[in-house]
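>>> below is the structure, and that's it, no one-letter string:
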């Protein structure tokens, strides 16, 4: 057999036997260290790492059982084989109960030792593969739908691993549909508060007049209709993670109180005077690529921005990691269930598409294609028209007969375009805002005009 450089410690006080075993093992590719007593062996185990220890039970000084205990105390522990004389099998069995892998009864041919080491190392290799597989399964469950083998995504996984177990606040930047909440959930699952709650709050979906009540909670009688005390999202997330999506939309009126939560981990409910203390992690996200512009405009506090942006993770758009599209497609097909595959032509169309809606758009495309295809092969005919080279011509854009002031013409076009987006989104304002790549609050303001 080939020992492939595996390190073996032989502990034997008989120099002739020690030499014979050493010579046989080195001839088969093992790296061998010898010790003629238990004290020397234990010193070696403290200073060096071994894959296997082969030790006699009867030794000068500390005996083989003490060598076994010292070996088992190493991380990772080496496998241990004990040698015993004829009539001392009971001692060998006791050693195996204490963690030894196997035993050899003296005298034995060196071939028996080689066969035993081969079996032990094969078993260790299988155990390592099993541990690696479990780690990969665990990692996949921790990252959930966050899929990617590209260099850009491997960088994201590395950043998540680095910051997950800290208490640092994290700001996730990325276009709509890039997976900001998935990253936030991965940070939570890998963090110290993974057993606590994960609460997500979309800051753009809450009217300014209700924002403080939603975030900080309120006392009974704080305003008309407040007939009981209600805990806000911060209090509900105590012991876990609060995810503030679209954090750029936090009203200026609530920013000072949010800053206090980040600095002191305390706040007061609306209409109350009691200070509430919480232990939570705050992760925030925005699709704005330059939050500093809001700070410069006076719409976002500088001190709050720096508190939120202790650690920044910037997610790449799908068009900048096209090599991940086949992986994502495979993942989505598996998630949707059924027996389907994607044809080469359909995959080529997917690879060529710019995906302004990013991974969320790809998921919607695959869900639609799976419905149209049923069981079988997804072809180009199952993809939306824009994937087939169909483009709207300039003549398809309606123009007014009269010449209007540019401002009025833009307003009219915007209204028609928003109406078209709402129809495409089936009336869902949330999906329409994603298609238009504007915040839900911004869409709501335009609809009111």
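Received it, and whenever you're ready, just let me know what you need. This structure is a prediction, so every number in the text was calculated from the model and none was measured.
>>> contacts and neighbour counts: CA atoms only from here.
Fine.
>>> in the helix or strand hosting residue 445, what counts as buried?
Residue 445 is part of helix 440-448 when elements are defined by DSSP states H and E. Using 16 or more other Cα atoms under 10 Å as the burial criterion, the residues of helix 440-448 that qualify are 440, 441, 443, 444.
>>> got the contact list for that helix?
The contact list for helix 440-448 (Cα atoms under 8 Å, 6 or more residues apart in numbering) reads 204, 205, 206, 207, 249, 415, 429, 430, 433.
>>> the last one falls within a helix, correct?
Yes - assessed by DSSP: H, G, I helix; E, B strand; the rest coil, residue 433 belongs to a helix.
>>> relative to residue 249, how far out is the nearest residue to it once chain neighbours are set aside?
Using Cα to Cα, 6 or more residues apart in numbering and skipping residues adjacent in sequence, the residue nearest residue 433 is residue 440, 5.5 Å away. Relative to residue 249, residue 440 is positioned 10 Å away (criterion: Cα to Cα, to the nearest Å).
>>> need the residues touching each of the two.
Common neighbours of residue 440 and residue 249 (criterion: Cα under 8 Å, 6+ apart): residue 204.
>>> my read: residue 346 touches residue 378, true?
Yes - the criterion here is Cα atoms under 8 Å, and residue 346 meets it with residue 378 at 6.9 Å.
>>> of the two, which one has the most company?
Higher neighbour count among residue 346 and residue 378: residue 378, with 23 against 18, using other Cα atoms under 10 Å.
>>> adding distance to residue 264, write the buried residues of helix 440-448 out as TSV.
Below are those laid out as TSV (distance: Cα to Cα, whole Å):
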residue	distance to residue 264
440	31
441	29
443	34
444	34
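>>> tell me the contacts of the residue nearest in space to the middle of the chain?
Nearest residue to the geometric centre of the chain (Cα atoms, centre = their mean): residue 143, 3.3 Å. For residue 143, the contacting residues are 182, 183, 185, 186, by Cα under 8 Å, 6+ apart.
>>> need the buried ones from the residues you listed selected in ChimeraX.
The ChimeraX selection below is limited to those of the contacts of residue 143 classed as buried (16+ other Cα under 10 Å):
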select :182,183,185,186
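>>> C-terminal to the longest helix along the chain, what's the next element?
With secondary structure taken from DSSP state H, the chain has its longest helix at helix 110-143. Per DSSP H and E, the first helix or strand lying C-terminal to helix 110-143 is helix 151-163.
>>> flag every buried residue along that next one.
Within helix 151-163, the residues that count as buried by 16+ other Cα under 10 Å are 153, 156, 157, 159, 160, 163.
>>> what's the closest of those residues to residue 392?
Checking the buried residues of helix 151-163 against residue 392 by Cα to Cα gives residue 153 as the nearest, at 33.8 Å.
>>> next up, the contacts around the residue nearest to residue 316 when sequence neighbours are not counted.
Distances taken as Cα to Cα, 6+ apart place residue 174 nearest to residue 316, at 6.6 Å, with adjacent residues excluded. By Cα under 8 Å, 6+ apart, residue 174 lies in contact with 180, 285, 286, 287, 288, 289, 314, 315, 316, 317.
>>> next one for the comparison:
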């Protein structure tokens, strides 16, 4: 759960932001002054600080300077009613992620916060990947010794040292991003950034500025020039997940970026050189996307220099035991507890299940079983298809000693997400349609319940 610190001497503003982001699933703390904020950060660092510019006892810029010095991994967003271009530029030059002017819509602030946290996640992930490489990286979290996976490893080894673009195909949940990361870490670009881009989750109206950046004044609130994700990936690898969801007009611009190795920011007339390797992915029939006109043929040829296809889990069932044991150890480590025993009968039960959601569904099954096991061994009964998914029991009365409303609602939401994913065969976009929510909302809820 991401940690947010809200700093404002206006109590109503603090409370409004605290309530809103707590409901969105974040852990939120508040402070009314710079000294109080620094004390809280010293006690427990935050992923993101949202601070007012003008406060008693020190300004938001003062806090920004302190955060950059003491907690360089923390992102900072400034808010103020006193907007000037000079102040905005100063804040961004000092290292603020963004600058929001009052009054603002909470949904607009939510988008800025999500982007800031995504940037922090990217930076942290790249540091982790470099440490993984220094520790002797093999194929990382790609698990399996089946002949189908051996062919995947062979292709990764062959293509990684080259500059060639790669197209990774396979059903949802098979591990396409892991293949892209393996290619990056085994390439001469391993010291450069790895930037995953979920094309399906970016609203079409924002996609151009997200991918290619924007010049100051290109749109309302663009107080300074902003880099796009391709510029952030300079010297490294850009992973375009669900590339078929890029609008056709932007596919033309993407093709130009790949061919010319330059980007042009929204509202700019100058081309900027970028050295980016592209690994693209889709869970859909890519030739069908081309024939239906949803993916330009010329872009397809540029991306499909080397094709790596990931088999579904049902076609490599011999890898399920190793994957299951890996997930048990991984989840136990994350929860700081000893890994429970995974009984042979449980492994046998898992090997006979259809698992339409592939590796992602297997991970969720293991996590749910560990949550329900009470710390004991994982037996076959914990992997019964009906286990853990009863009809939600919604209390209509509040018990005398009260109840934890967020926990009750969260439990119901998780069960419905699991049910929708099963009915949709693990395809998140179809599951979102079944739940009548946007795909972006689906991704957020999956992340909130650690179901990514």
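Nice, thanks for sending it over. A quick note: this is a predicted structure, and the numbers were derived from the prediction, not measured.
>>> can you calculate the TM-score here?
The TM-score (TM-score structural alignment, normalised by the length of structure 1) is 0.58; 282 aligned residues with a Cα RMSD of 3.2 Å.
>>> re the thing from before, residue in structure 2 matching the residue nearest to the centre of structure 1?
Here residue 143 of structure 1 is matched to residue 139 in structure 2, going by TM-score structural alignment.
>>> repeat for residue 334 of structure 1
Matched by TM-score structural alignment, residue 334 of structure 1 corresponds to residue 329 in structure 2.
>>> wait, a helix at that match?
Yes - assessed by three-state DSSP, residue 329 of structure 2 belongs to a helix.
>>> so how many other residues sit close to it?
By other Cα under 10 Å, the residues close to residue 329 of structure 2 number 16.
>>> before we move on, what about residue 203 of structure 1?
Around residue 203 of structure 1 there are 26 other residues, counting by other Cα under 10 Å.
>>> so how far is residue 322 of structure 1 from it?
30 Å.
>>> and if you look at residue 330 of structure 1?
Computed with Cα to Cα, the distance linking residue 330 of structure 1 and residue 322 of structure 1 is 14 Å.
>>> what do we get in structure 1 for residue 268 of structure 2?
Mapped onto structure 1 by TM-score structural alignment, residue 268 of structure 2 lines up with residue 272.
>>> got a list of what that match touches?
218, 219, 222 are the contacts of residue 272 of structure 1 under Cα under 8 Å, 6+ apart.
>>> that older thread, got the buried residues for the longest helix of structure 1?
Going by neighbour count (16+ other Cα under 10 Å), the buried part of helix 110-143 of structure 1 is 110, 113, 114, 116, 117, 120, 121, 142, 143.
>>> where do the helices sit along the stretch 351-452 of structure 2?
Secondary structure of the stretch 351-452 of structure 2 (DSSP state H, counting those that start in this stretch): helices at 358-372, 405-423, 428-435, 439-448.
>>> out of the buried residues of helix 151-163 of structure 1, who's nearest residue 7 of structure 1?
Closest approach to residue 7 of structure 1 among the buried residues of helix 151-163 of structure 1 (Cα to Cα): residue 157, at 34.0 Å.
>>> residue contacts, whatever residue of structure 2 lines up with the closest one?
Counting by TM-score structural alignment, residue 157 of structure 1 lines up with residue 153 in structure 2. Counting by Cα under 8 Å, 6+ apart, residue 153 of structure 2 makes contact with residue 139.
>>> could you check how far residue 153 of structure 2 is from residue 321 of structure 2?
Note on residue 153 of structure 2: its distance to residue 321 of structure 2, by Cα to Cα, is 19 Å.
>>> cool, residue 115 of structure 2 as well?
37 Å.
>>> picking up where we left off before, tell me what angle the helix holding residue 445 of structure 1 forms with helix 429-436.
Using axes from the mean of the first three to the mean of the last three Cα atoms, to 10 degrees, the inter-axis angle of helix 440-448 of structure 1 relative to helix 429-436 is 100 degrees.
>>> what's the spacing between helix 440-448 of structure 1 and its chain's center?
Centroid separation for helix 440-448 of structure 1 versus its chain: 34 Å, with Cα atoms, centre = their mean, to the nearest Å.
>>> make sure residue 200 of structure 1 is indeed in a strand.
Yes - checked against three-state DSSP, residue 200 of structure 1 lies within a strand.
>>> can you list contacts of stretch 407-421 of structure 1?
Residues outside stretch 407-421 of structure 1 that contact it (Cα under 8 Å, 6+ apart): 400, 432, 435, 436, 447.
>>> what about residue 25 of structure 1, neighbour count?
Counted with other Cα under 10 Å, residue 25 of structure 1 comes out at 23.
>>> map it across to structure 2 for me.
Residue 25 of structure 1 maps onto nothing in structure 2, by TM-score structural alignment.
>>> how much space separates residue 409 of structure 2 from residue 290 of structure 2?
Applying Cα to Cα, the value for residue 409 of structure 2 to residue 290 of structure 2 is 42 Å.
>>> more neighbours: which of those two?
residue 290 (16 against 12).
>>> for the nearest residue to residue 228 of structure 2 once chain neighbours are set aside, give its distance to residue 69 of structure 2.
Spatial nearest neighbour of residue 228 of structure 2, excluding adjacent residues (Cα to Cα, 6+ apart): residue 213 at 3.5 Å. As judged by Cα to Cα, residue 213 of structure 2 and residue 69 of structure 2 stand 27 Å apart.
>>> ok, residue 361 of structure 2 next?
Distance of residue 361 of structure 2 to residue 69 of structure 2, computed by Cα to Cα: 42 Å.
>>> again with residue 172 of structure 2
According to Cα to Cα, residue 172 of structure 2 stands 41 Å off from residue 69 of structure 2.
>>> higher neighbour count, the two?
Between residue 172 of structure 2 and residue 69, residue 172 has the larger neighbour count (other Cα under 10 Å), namely 23 against 10.
>>> ok, now which ones touch the more buried one?
Residue 172 of structure 2 touches 283, 357, 358, 426, 427, 428, counting by Cα under 8 Å, 6+ apart.
>>> and the residues you listed, which is closest to residue 445 of structure 2?
Each of these was checked against residue 445 of structure 2 using Cα to Cα; the closest is residue 428, at 11.1 Å.
>>> wait, that closest one touches residue 440, no?
No - using Cα under 8 Å, residue 428 of structure 2 makes no contact with residue 440, being 10.2 Å away.
>>> out of these two, which sits in the busier spot?
residue 428 (22 against 14).
>>> please tell me how far the more buried one sits from residue 416 of structure 2.
When distance is defined by Cα to Cα, residue 428 of structure 2 is 13 Å away from residue 416 of structure 2.
>>> so residue 271 of structure 1 sits right up against residue 217, yeah?
No - counting by Cα under 8 Å, residue 217 is not a contact partner of residue 271 of structure 1; they are 9.2 Å apart.
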